[in-house]
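**Student:** can't give you the sequence, but here's the structure:
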């Protein structure tokens, strides 16, 4: 079990090294020794859903980025301390003005098919991610305002070839930035910045990344026995990987199990080696030697689509909904896994202020709390403005067990506390929810966000006007101004950037744009066999490169 204080100290240490704020959640550890070399080394896991996408340009969710990280490698990779270490890049240089980054690539990295990994693979992939024709959400989100010309390329005002990235020979990649970006090195570890083999991608066409046969790995593992609708798949050691000697696992297997009790039964019989627990099982297993609570930086919240429901376009109605459910009871009784109440969007123990070292969440404070009296006041104001005494909303959610319990609780609280409200729950598989979100085909939605890099910008940029991850019709020019300034004129003044973030977060909740629910933790049973699986504070939740099998004795 990892203590929150330890997490914070590791965060602070990483901040001092990389300027941008960060955190550390550690590594799954327990006593044991490695499996004898003559035995096949296999670990078995469950997944809550099918993998939505294995296309680095199109992936937007936790599961996708976990398996992209396992099968591919970018310029750098996060180690056990969440620090970037050598990937395809051996090292890099930054110009004095902070605008030009030159990466020197290794010459012993190869694709699964034997092709060398070159600087041109990064150029092609990054251009593809911001090309409007690709339809990427993360390409513009991650690169706009960071890489030179990305905003204009993603808006269709410039050709993708004008993006500030080019190859200086096969093994030197040059990146030009719009502004100095303190966290750019950590950005390069993220899935959107992975390289792609142009010839292979173009040959596959629309079939690219839809099955094992249409994927091409350059990372620790290859993906086997997978199709886009698969409920099981395998990661198999990639012998073509430049650092294959470090990879100790022969195979990792995964199967989709949405019912937690079913997953626990599989764990008890030794079929799988790690499971997440729901609240009803925490008390049963909390004294088990293999029980762990791992803090997360995921924040769950309700997003209100202001374009599809007249009531949700009303700020008072949104403000009422945001305050009408008891979050403390939710985390203590429904979740019961160490999760924390969320009263803002930037999580606790994630980013200390650079000038004082105080935690961002503590300084920003509780911006929207459970307050039944205020909720009813806002509700009545909203109803009066709408000229009605009844409101009906549809709440879109994932269909796993934990989400089902949480959403049923929230819906019941809302209907009980706000007279005249009807909440219709729409549960769908995660992949379908993401598709409906992308199309803005929902009214209210329970979603979550985990950081993609080590800076508050990873949360605050979600809600700027027309952001690829906004998808709810929210727009506030002052909010946009504050957030954009952190990546432009204030780019080199980290203390001032954080003051902007603090102001912007307050505006977000004054507008009742979203309703925060909780900051998650994972209550798990983890077999002592599972060794060397790093848990990242941002990007892919799990890092499997350094996994190995320990003794269960």
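**Tutor:** Yep, that arrived. All of these numbers come straight from a predicted model, not from anything done at the bench. Numbers count the residues shown, from 1 in each chain.

**Student:** For the rest of this, base every contact and every neighbour count on C-alpha atoms.
**Tutor:** Fine.

**Student:** Show the contacting residues for the closest residue to residue 535 other than its chain neighbours.
**Tutor:** Residue nearest to residue 535 in three dimensions, not counting chain neighbours: residue 542, with 4.9 Å by CA to CA, 6 or more residues apart in numbering. Residue 542 sits next to 66, 533, 534, 535, 536 when contact means CA atoms under 8 Å, 6 or more residues apart in numbering.

**Student:** another structure for you, compare them:
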């Protein structure tokens, strides 16, 4: 979510998401905030920072597309928004919400009214107090059609009272179900009970904004370091677009005593070989590894590999005549050898994906069985059957020779992945694939405009629930961007989130049915793999917490020990 809109793609897997959160469309190189981002190096006790210089040096594979929380859609943006801004809650250990600006909250018996009690010692980096109105303003701004937010409608529509009606222009933005009862009491009304709402408040779209500051800077807001405000652990003090950025400890942060790092230096590096060289020479503290480096460093004490609940897949634009044909889409699903892709192209612990819910992400509420295990593999690699389906599609279309565009990334690992997938797809008789390699920010824009035929995309969760993956593809959903529309599919997702909202078993089983329709029956996506990250990490870096949603990492508790 992150949006993750995640438009993603990688070898070493740098992402997003968002992913995927994030979330939103992304390529696997950019869906993580670094070529192969962090592991959970969360540690002993951050009391032992000692006399070591508290500076973390890392890389990112892409420029920050935006630092405007209303407009952010990818993992890169959400990483640094989450590092500089506290929402009501923030993610701590084991992806559990911990107090941010909210000290605590109460929920009404019917689950529709949430009252958040805000701390009185939180301030913005310009000295203004953080108040309940900062949340009211930011949430209203996110759903206001004039803002042009993608995630505001997606994350709040059908959740916050009147959000969808505001998006549809039916009621004024002031009718959003959020109000400041006083400076330190925020009352939120929901459309329906939402079991995961507390974790949802940790997501970047729900971050507060200082109204006076935003309005003062107008269309220049959040474009430079000096047109940003922070209320979180770090302040973005330098932003050299396309090159990198610097964060420094926020001395006025309400919990500054628990922040040990004094500075985080981030350099934009797209080539894995460059990042590895910087790591080996001691210039950076973390480097993502692409396939050709994994075997070289696998025995190193610095080598780490972690599985993530982040999925990559091919999006197929059904506004294209060929891709509107379900047999063509099923052929594309079946022709790709996903096992060879993860073994040879990625070589970093990633696993083939055959659905749209990752393994080890969510379990049946009664039996505790994993969602992925219960639904099994919804697609197979079968080149012979793929050719049969492709031949049938060509007959239905009246075409023998077909050319499709493929929207890919411009990083080293993205180029390798794109070349592999092009080769796999062109096994289909008469198909020519034209790869277009563009920067991450352009990929986000082209996904939003549906300016693609096939796109390698990715998604990481915005909260721990199957809905974060399956709700994406409802008709006209903010992160759908495939042209897919099914009343039956929409009905399943609606049912799961309304009449079954407080019936966990039936709700879970409805999501199982919806995933089968999305992948197996309607072939909306061609699943590729579930990401793992292979990387090198300096052992003196402690206390970094890897997260499955929102920011890839929490740096609030990180420190350097014994360097």
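**Tutor:** Great, that's in hand. Quick caveat, the model's predicted, so the values are computed rather than measured.

**Student:** residue in structure 2 matching the residue nearest to residue 535 of structure 1?
**Tutor:** Using TM-score structural alignment as the criterion, residue 542 of structure 1 maps onto residue 553 of structure 2.

**Student:** Determine the number of other residues adjacent to residue 85 of structure 1.
**Tutor:** A total of 17 residues lie near residue 85 of structure 1 under the criterion other CA atoms under 10 Å.

**Student:** ok, now which ones touch the aligned partner of residue 269 of structure 2 in structure 1?
**Tutor:** The alignment partner of residue 269 of structure 2 in structure 1, by TM-score structural alignment, is residue 257. By CA under 8 Å, 6+ apart, the residues touching residue 257 of structure 1 are 46, 47, 48, 49, 263.

**Student:** if I look at residue 257 of structure 1, how far off is residue 537 of structure 1?
**Tutor:** 24 Å (CA to CA, to the nearest Å).

**Student:** For stretch 77-84 of structure 1, grab the matching residue range in structure 2.
**Tutor:** Going by TM-score structural alignment, stretch 77-84 of structure 1 sits over residues 90-97 in structure 2.

**Student:** Tell me how far that stretch lies from the chain's centre.
**Tutor:** Relative to its parent chain, stretch 90-97 of structure 2 has a centroid offset of 16 Å by CA atoms, centre = their mean, to the nearest Å.

**Student:** which parts of that stretch are buried?
**Tutor:** For stretch 90-97 of structure 2, a neighbour-count test (16 or more other CA atoms under 10 Å) marks 90, 91, 92, 95, 97 as buried.

**Student:** pretty sure the fourth one contacts residue 550?
**Tutor:** What that stands for is residue 95 of structure 2. No - using CA atoms under 8 Å, residue 95 of structure 2 makes no contact with residue 550, being 9.8 Å away.

**Student:** what range in structure 1 does stretch 391-411 of structure 2 sit on?
**Tutor:** By TM-score structural alignment, stretch 391-411 of structure 2 lines up with residues 380-400 in structure 1.

**Student:** do the same with stretch 203-211 of structure 2
**Tutor:** So stretch 203-211 of structure 2 sits over residues 190-198 in structure 1, by TM-score structural alignment.

**Student:** now do stretch 456-473 of structure 2
**Tutor:** So stretch 456-473 of structure 2 is aligned with residues 446-463, judged by TM-score structural alignment.
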